[in-house]
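Colleague: heads up, no residue letters with this:
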């Protein structure tokens, strides 16, 4: 439904997307603009956006500009929050600014990226750019009682799981190798590939359901990467007519040794995040009812 083909200059924006009331759009700083907040709010949805102060001006309740850089330079906790407003097309929107300081190792990597980017343009990085490299800045419209600061940060970090899905799609479906140059045929190709991916997800769910991977005493994680490949191969062979679903299920016990990973001390991130989001979905109505 939300497939749009643009040229390489097409900007990332939430405006073309039809959000539903209660949706939460989580996006990186490519979408971190006031128009994204306005678009989501008008559709009764919320946002969690990574932002850059220069492209996302904020203001106080009195309408005065809020200076983010001095706020970050002020000694204080490594995770902090400020409530204020942003304005877009003569309307104001209540937002929360969340700031989380990166660990020293991650901050050093971020500063190296800033320096490298500046050097490629033949200039020195500014002190402001180096300071901002130490922080993750988020703007959200989620209400504080239901979504405390720590939960919003965790929700944003969960976005990486979506990035991993996109990486799998790019590799397995070869999305970066579309031959056509005409927008209509490119869009048709992308839609066909997305349908193939949806069918693959269905095939993968069937395979996973029949894999003898878990026991009550020893849960065994499954390699989603390898399972995706098997799902696509299964779908491809079924289209060719050489495999049947029964044949796939018959061979699953032999596939187990290839797709089931060795036990880990820590639970896989995807499993942990899914469980947390499920718990949030169950708890949130109770929190909102108490707040009302």
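Modeller: Yep, that arrived. The model shown is predicted, which means the values in this text are computed figures rather than measured ones.
Colleague: Going by C-alpha atoms from here, please, whenever you check contacts or count neighbours.
Modeller: Noted.
Colleague: which residues sit against stretch 60-71?
Modeller: Stretch 60-71 is contacted by residues 53, 57, 58, 59, 84, 85, 128 when judged by C-alpha atoms under 8 Å, 6 or more residues apart in numbering.
Colleague: what's the third one in contact with, if anything?
Modeller: Residues near residue 58 by C-alpha under 8 Å, 6+ apart: 65, 66, 67, 84, 85, 86, 87.
Colleague: Go through the contacts of stretch 60-71 and give me the one with the most neighbours.
Modeller: residue 58 (26 neighbours; other C-alpha atoms under 10 Å).
Colleague: of the contacts of stretch 60-71, closest to residue 180?
Modeller: For those, the closest approach to residue 180 (C-alpha to C-alpha) belongs to residue 53, at 38.7 Å.
Colleague: For that closest one, which non-adjacent residue is closest in space?
Modeller: Leaving aside its sequence neighbours, residue 53 sits nearest to residue 68 (C-alpha to C-alpha, 6 or more residues apart in numbering; 6.6 Å).
Colleague: give me the number of residues near the one you found?
Modeller: Residues near residue 68, counting by other C-alpha under 10 Å: 18.
Colleague: where along the stretch 1-150 of the chain do the helices fall?
Modeller: 34-42, 68-73, 104-120, 127-132, 149-157 (DSSP state H, counting those that start in this stretch).
Colleague: From residue 249, how far out is the residue nearest to residue 53?
Modeller: For residue 68, the distance to residue 249 equals 57 Å [C-alpha to C-alpha, to the nearest Å].
Colleague: How about residue 42?
Modeller: Taking C-alpha to C-alpha as the measure, residue 42 falls 48 Å from residue 249.
Colleague: What of residue 18?
Modeller: According to C-alpha to C-alpha, residue 18 and residue 249 sit 39 Å apart.
Colleague: same deal with residue 157?
Modeller: Distance, residue 157 to residue 249, using C-alpha to C-alpha: 36 Å.
Colleague: what about these two, which has more around it?
Modeller: Higher neighbour count among residue 157 and residue 249: residue 249, with 15 against 12, using other C-alpha under 10 Å.
Colleague: so who does residue 81 touch?
Modeller: Applying C-alpha under 8 Å, 6+ apart to residue 81 gives the contacts 96, 97, 98, 99, 149.
Colleague: change it to 7 Å
Modeller: By C-alpha atoms under 7 Å, 6 or more residues apart in numbering, the contact set of residue 81 is 96, 97, 98, 99.
Colleague: okay, now the last one: neighbour count?
Modeller: Summarising burial for residue 99: neighbours were counted as other C-alpha under 10 Å, giving 23.
Colleague: The structure to be compared is supplied as follows:
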């Protein structure tokens, strides 16, 4: 027997409400989601409608029809589009609160106590039916809390750069090789922050303390497998030279072999001939940092901790299919992504609680089974 979607939504809704952070209803008006709230009975009906749209990935017209069936709204699909576009900040606030409340592995770094430690990353996303990526998601997350601090959506041709993010005095930005360029690094340093970024062979030119080009591979070759090393270097700043530290780890033979195989697959996929120097560099993890309060091992450990953020985001993508972006305009796309992140956070909270929430699914699903595919649609 098929359960009516509206009935199913009404049955499961209290479970979801119990997960929401205090003050979520008041924030709807404060952040502009309910500026024209007469079309909705209140924040609850708006959120329920938005979750139908975000989780089911259905069209505006279909969402409106379902919401009307549930007596949630009296609104056209155009009107709902406007509400979606204006709800991004509200959905983002709820998401950040949920992430902040989630238990995460503690990061022990007393030397950086009181400072924001931000992992910067990016992800390409597509609209349904697109052959190539059409948008790029840029975001920073506090690695000590997994709180999403900043999110931007740009056309996919826009490259990754630390210049996209706001910087507060004392911030520490941790980023992968795509962010290792002089302009982005100087953006953080000029605002009073510090950086810890992974390097490749050419994107971030450095010199040694005598002013000669910093020969990276020559120094790396002095390390034995499994050994770490550190060298002083200088980077050209906006106004003056900046002292930096180059910290490196030489991978074990097994780790190096895995990295080389991965690099070869990427090269074959892109039909690119890999240089011998590039293959050699794959055997190392090389970081550059302006932090002077950590030793080499602590610098490498701090960089490894950023993987917690990357894995958390990849998990959200796998849960919700974040590789497909539905909205075309930047405002709507940002709201759509914020909504997807919110739904993913709710799924993870429900998994932790041993519950299964499905607002519009008609089929019976066993509760408490982590192996059962979770769907909010």
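Modeller: Arrived safely. Keep in mind it's a predicted model, so treat the numbers as computed, not measured.
Colleague: Please state their TM-score.
Modeller: A TM-score of 0.64 describes the superposed chains when it is computed by TM-score structural alignment, normalised by the length of the first structure; 216 aligned residues with a C-alpha RMSD of 2.9 Å.
Colleague: Tally up the residues packed near residue 48 of the first structure, please.
Modeller: 26.
Colleague: Map it onto the second structure.
Modeller: Using TM-score structural alignment as the criterion, residue 48 of the first structure maps onto residue 196 of the second structure.
Colleague: Quick check: chain neighbours aside, which residue is closest to its match?
Modeller: Using C-alpha to C-alpha, 6+ apart and skipping residues adjacent in sequence, the residue nearest residue 196 of the second structure is residue 289, 4.4 Å away.
Colleague: what's the answer for residue 250 of the second structure, then?
Modeller: Distances taken as C-alpha to C-alpha, 6+ apart place residue 284 nearest to residue 250 of the second structure, at 4.6 Å, with adjacent residues excluded.
Colleague: Okay, strands next: where are they in the stretch 251-377 of the second structure?
Modeller: Applying DSSP state E, counting those that start in this stretch to the stretch 251-377 of the second structure gives strands spanning 284-289.
Colleague: Could you check how far residue 201 of the second structure is from residue 213 of the second structure?
Modeller: To residue 213 of the second structure, residue 201 of the second structure is 12 Å away according to C-alpha to C-alpha.
Colleague: So which of the helices of the stretch 1-150 of the first structure has the densest surroundings on average?
Modeller: Highest mean neighbour count of the helices of the stretch 1-150 of the first structure: helix 34-42, a mean of 20 (counted as mean count of other C-alpha atoms under 10 Å).
Colleague: Tell me roughly how far that helix lies from the second structure on average.
Modeller: Mean deviation of helix 34-42 of the first structure relative to the second structure after superposition (mean C-alpha distance after the TM-score superposition for the first structure): 1.8 Å.
Colleague: any idea which helix is longest in the first structure?
Modeller: Longest helix of the first structure, by residue count under DSSP state H: helix 183-210.
Colleague: Does anything pack onto it? Which helices or strands?
Modeller: Helix 183-210 of the first structure sits against helix 224-240, with contacts defined as 3 or more C-alpha pairs under 7 Å, 6 or more residues apart in numbering; DSSP states H and E.
Colleague: for the helix it packs on, which positions count as buried?
Modeller: Of the residues in helix 224-240 of the first structure, 224, 227, 228, 230, 231, 232, 234, 235 count as buried by neighbour count, 16 or more other C-alpha atoms under 10 Å.
Colleague: where in the first structure is the aligned partner of whatever helix or strand residue 67 of the second structure lives in, by residue range?
Modeller: Element membership of residue 67 of the second structure [criterion: DSSP states H and E] is helix 60-69. Across the first structure, nothing matches helix 60-69 of the second structure (TM-score structural alignment).
Colleague: What is that helix packed up against?
Modeller: If you count contacts as 3+ C-alpha pairs under 7 Å, 6+ apart, helix 60-69 of the second structure packs onto helix 43-56, helix 77-86.
Colleague: Adding distance to residue 100 of the second structure, write those helices out as a markdown table.
Modeller: Below are these laid out as a markdown table (distance: least, C-alpha to C-alpha, whole Å):
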| stretch | distance to residue 100 of the second structure |
| --- | --- |
| helix 43-56 | 20 |
| helix 77-86 | 23 |
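Colleague: right, so these: which one is the most enclosed?
Modeller: Using mean count of other C-alpha under 10 Å, the stretch among those with the largest mean neighbour count is helix 43-56, at a mean of 21.
Colleague: helices or strands up against it?
Modeller: So helix 43-56 of the second structure, by 3+ C-alpha pairs under 7 Å, 6+ apart, packs with helix 60-69, helix 330-353.
Colleague: List the buried residues for the longest one?
Modeller: Residues of helix 330-353 of the second structure classed as buried by neighbour count (16+ other C-alpha under 10 Å): 331-351.
Colleague: got it, and stretch 60-67 of the second structure?
Modeller: Residues 60, 63, 64, 65, 66, 67 are the ones in stretch 60-67 of the second structure that count as buried (16+ other C-alpha under 10 Å).
Colleague: Pipe these into TSV and attach distance to residue 47 of the second structure per row.
Modeller: Output for those, formatted as TSV (distance: C-alpha to C-alpha, whole Å):
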residue	distance to residue 47 of the second structure
60	15
63	12
64	13
65	16
66	14
67	11
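Colleague: give me every residue that touches whichever residue in the second structure pairs up with residue 18 of the first structure.
Modeller: Residue correspondence to the second structure (TM-score structural alignment): residue 18 of the first structure is matched to residue 166. Counting by C-alpha under 7 Å, 6+ apart, residue 166 of the second structure makes contact with nothing.
Colleague: Could you report the distance from residue 166 of the second structure to residue 317 of the second structure?
Modeller: Residue 166 of the second structure is 25 Å from residue 317 of the second structure, by C-alpha to C-alpha.
Colleague: try residue 332 of the second structure
Modeller: Plainly put, residue 332 of the second structure is 18 Å away from residue 317 of the second structure if you go by C-alpha to C-alpha.
Colleague: go on, residue 369 of the second structure?
Modeller: Residue 369 of the second structure sits 20 Å away from residue 317 of the second structure, going by C-alpha to C-alpha.
Colleague: did I read that right, residue 94 of the second structure in a helix?
Modeller: Yes. Counting by DSSP: H, G, I helix; E, B strand; the rest coil, residue 94 of the second structure is found in a helix.
Colleague: Just give me the neighbour total for it.
Modeller: Close neighbours of residue 94 of the second structure, defined as other C-alpha under 10 Å, add up to 24.
Colleague: Same question for the one 3 residues further on.
Modeller: Burial measure for residue 97 of the second structure: 18 neighbouring residues, criterion other C-alpha under 10 Å.
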